[in-house]
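> pasting the structure only:
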């Protein structure tokens, strides 16, 4: 995949970075941990400008958040609450749980979006709850841009410094993202089992 990403950037330049970072948010198996270091390496060769690479990578990342944001916004809290009240018992999930989660996101959503954009494995998924909680679009774009800018800067800078060894960034961060996703799934499973046990005791 590294060769394909590099070839695309060689042929399309900044447009290639933009398109890849948009797609990365919708198709996580295409990781930014590979795209941006590759772009940083291209900048180290003098083919691209490092600041422009970071700016275009940030823009692509922010644009890539919008489809899931709008899907979450279209689905909405009330529709999800109705679904949970009707079918959520199979997942030990109630409408009240949805409202609590939405209240939490209303309180901490800005920080979740900002710092979540720096976490491999979940950075692409935060757009959905942001849309569902109806976070104002300007606020969502601002914090997405800040987090994405920091992430793009770190990755492109690493690729610039590592040169031909830029793919080492993905080798280290790739496994980390899998660990984070696994930890989130385990935490969700533990919550599910505890919730189910608590409901069983009440009944």
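Structure received. These figures come from a predicted structure and were not determined experimentally.

> For the rest of this, base every contact and every neighbour count on C-alpha atoms.
OK.

> Just the buried positions in the lengthiest helix in the chain, please.
Taking DSSP state H as the criterion, the chain has its longest helix at helix 168-202. Across helix 168-202, burial judged by 16 or more other Cα atoms under 10 Å covers 168-170, 173-174, 177, 196.

> before we go on, here's another structure to hold up against the first:
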């Protein structure tokens, strides 16, 4: 079932790029950064293959991909920005989570800009980093700069691999998907540890 759904997504991506060209790439990369499951690991390598076919330019393609990511990231940023006060009020009323909220806020005040740049070249994380950035009100100009250049590196890297592999570009998806799973396992592990720690803390106070 999952494989079938993924094949539908891949076919959709290929059709959008074939019909829309650079605009199609922009839209797909923007959708990915709006947290819609459109994997750039398919979008950019296939587009890189089209560079191999002399349909696209590698540099222009990377810039278009980065601009698409920036546009989608700004949408996510402003959604989180608008939700900040309501969510903050919830944490302020929670005696168990407010301390963690303050620590997260202090982290982003200190390292938020650098973490955005690093996150932009990490699968899975790169898609969702805009939410905490908007939530903790990272400087919008710096957020945009780091997002663009981090996404430019990511887009160029994937497009170049697709260009290099040519008709074999699809083998990339399998390798990159394994790395996605590794990142996901790490994230789930961290969340499980956090939940276990909070349960233990609640029991110790009761």
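Cool, the structure landed. On a predicted model such as this, the values are computed, not experimentally measured, just so you know.

> May I have the TM-score of the superposed chains?
Here the superposed chains carry a TM-score of 0.91, computed using TM-score structural alignment, normalised by the length of the first structure; 198 aligned residues with a Cα RMSD of 1.5 Å.

> sorry, back to before: format the buried residues of helix 168-202 of the first structure as CSV; extra columns: distance to residue 2 of the first structure.
Output for these, formatted as CSV (distance: Cα to Cα, whole Å):
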residue, distance to residue 2 of the first structure
168, 11
169, 12
170, 10
173, 14
174, 13
177, 17
196, 44
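
> corresponding residue for residue 124 of the first structure in the second structure?
Per TM-score structural alignment, the equivalent position to residue 124 of the first structure in the second structure is residue 127.

> what's the answer for residue 71 of the first structure, then?
Using TM-score structural alignment, the partner of residue 71 of the first structure in the second structure is residue 79.

> could you point out which element follows whichever helix or strand that match is part of?
Under the criterion of DSSP states H and E, residue 79 of the second structure resides in helix 58-93. Using DSSP H and E, the helix or strand that directly follows helix 58-93 of the second structure along the chain is helix 98-119.

> what sits against whatever residue of the second structure lines up with residue 200 of the first structure?
By TM-score structural alignment, residue 200 of the first structure lines up with residue 203 in the second structure. Residues near residue 203 of the second structure by Cα atoms under 8 Å, 6 or more residues apart in numbering: none.

> How about residue 75 of the first structure?
Contacts for residue 75 of the first structure (Cα under 8 Å, 6+ apart) come out as residue 132.

> Grab the most central residue of the second structure for me.
residue 127 (1.4 Å; Cα atoms, centre = their mean).

> Which residue, other than its chain neighbours, is closest to residue 32 of the second structure?
residue 38 (5.0 Å; Cα to Cα, 6 or more residues apart in numbering).

> Hmm, the one you found is touching residue 28, no?
Yes: shown here, residue 38 of the second structure and residue 28 form a contact pair, counting by Cα atoms under 8 Å, at 6.6 Å.

> between the two, who's got more neighbours?
Each of residue 38 of the second structure and residue 28 has its neighbours counted (other Cα atoms under 10 Å); residue 28 has more, 27 against 20.

> Map that one across to the first structure for me.
By TM-score structural alignment, residue 28 of the second structure lines up with residue 20.

> any idea which element its match lies in?
Per DSSP H and E: helix 14-26 holds residue 20 of the first structure.

> and that helix, how far from the second structure on average?
In this overlay with the second structure, the average offset of helix 14-26 of the first structure from its partner residues is 0.8 Å by mean Cα distance after the TM-score superposition for the first structure.

> Which residues belonging to that helix are considered buried?
Within helix 14-26 of the first structure, the residues that count as buried by 16+ other Cα under 10 Å are 14, 16-26.

> With stretch 64-83 of the first structure instead?
Buried residues in stretch 64-83 of the first structure (16+ other Cα under 10 Å): 64-70, 72-73, 76-77, 80-81.
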